[in-house]
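*Asks:* Need the 3D shape of this:
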Amino acid sequence: MWTTFWRIIFPLLAPINATVGILTCLWAWNDFLLPLVVLSSPSAQTLPLVQYVFQGQFSTNYTLAFASYLMALAPMVLVYLFAQRWVISGVMRGSVK
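*Replies:* Coordinates of the predicted model:
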């Protein structure tokens, strides 16, 4: 039964697994509230918490903020480019009858 699952069903689920992987990576990478509550040491802060420093009540340092946003965006773009093959194949399989 497990051999049937791993050889027949699991390859058909590759687009779904890629989509879930992309969404899980995005959720973990962009998590803000849990690290804000849990972490107290400035050296252990995650990237979204460090980016929060650039926004003040009365001023925002836009040049540093947008540079850090681009640097934070790069790993997620690489994850998407890696998993894009499976997502597009799933869309194409669903459109052909």
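*Asks:* rest of the way, CA atoms for contacts and neighbours
*Replies:* Noted.
*Asks:* Give me the buried positions along stretch 61-79.
*Replies:* 65, 68, 72, 76 (16 or more other CA atoms under 10 Å).
*Asks:* for the helix or strand hosting Phe66, packing partners?
*Replies:* Assigned by DSSP states H and E, Phe66 belongs to helix 62-95. Contact here means 3 or more CA pairs under 8 Å, 6 or more residues apart in numbering; DSSP states H and E; on that basis helix 62-95 packs against helix 14-29, helix 47-51.
*Asks:* which of these is buried the deepest?
*Replies:* Burial of the helices and strands packed on helix 62-95 is given as mean neighbour count (mean count of other CA atoms under 10 Å); helix 47-51 ranks first at a mean of 17.
*Asks:* List the contacts of that helix.
*Replies:* Helix 47-51 is contacted from outside by 30-32, 35-36, 65, 68-69, 72, using CA atoms under 8 Å, 6 or more residues apart in numbering.
*Asks:* Before we compare anything, build this one as well:
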Amino acid sequence: MPLLGPMNATVGILAFLASWNDFMLPSLITADPGLQTLPVVQNIFQSKFGTNYNVVFASYLMAMAPTVVVYLFSQRWVISGVTQGAVKQ
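*Replies:* A predicted model of the protein is given here:
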């Protein structure tokens, strides 16, 4: 059972990232800009003829912040799983 902690943390991080970065389903389901997810709203900043890179990169940084916080909280279990597999007993 103690070996399941790092695996659960890794699966949790990957599941969080998959749902956080989902683009296709929210763009098809929600038409109201107030209800759309962050990756879908970021698409507004890029047009066919130009891109305002200052706003685009600021929105990317804000979208990346929650994933970094989730990783920082679960980093302890991920690192412990890596070190448990590397140490020979």
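*Asks:* What lines up with Trp29 of the first structure in the second structure?
*Replies:* Counting by TM-score structural alignment, Trp29 of the first structure lines up with Trp20 in the second structure.
*Asks:* got the buried residues of stretch 61-79 of the first structure as CSV, with distance to Thr46 of the first structure columns?
*Replies:* CSV is the format used below for the buried residues of stretch 61-79 of the first structure (distance: CA to CA, whole Å):
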residue, distance to Thr46 of the first structure
Ala65, 15
Ser68, 12
Ala72, 11
Met76, 15
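*Asks:* Give the equivalent position in the first structure for Val70 of the second structure.
*Replies:* Match for Val70 of the second structure (TM-score structural alignment): Val79.
*Asks:* my read: its match touches Thr24, true?
*Replies:* No - in this structure, Val79 of the first structure is not within contact of Thr24 by CA atoms under 8 Å, at 10.8 Å.
*Asks:* Can you give me the neighbour number for Val91 of the first structure?
*Replies:* 11 (other CA atoms under 10 Å).
*Asks:* and the residue mapped onto it from the second structure, how far is that from Leu38 of the second structure?
*Replies:* Under the alignment (TM-score structural alignment), Val91 of the first structure maps onto Val82 of the second structure. Noted for Val82 of the second structure: a distance of 32 Å to Leu38 of the second structure, by CA to CA, to the nearest Å.
*Asks:* repeat for Val70 of the second structure
*Replies:* According to CA to CA, Val70 of the second structure stands 17 Å off from Leu38 of the second structure.
*Asks:* repeat for Ile44 of the second structure
*Replies:* 10 Å.
*Asks:* go on, Tyr71 of the second structure?
*Replies:* Tyr71 of the second structure sits 19 Å away from Leu38 of the second structure, going by CA to CA.
*Asks:* for Val78 of the second structure, same thing?
*Replies:* Taking CA to CA, one finds Val78 of the second structure at 27 Å from Leu38 of the second structure.
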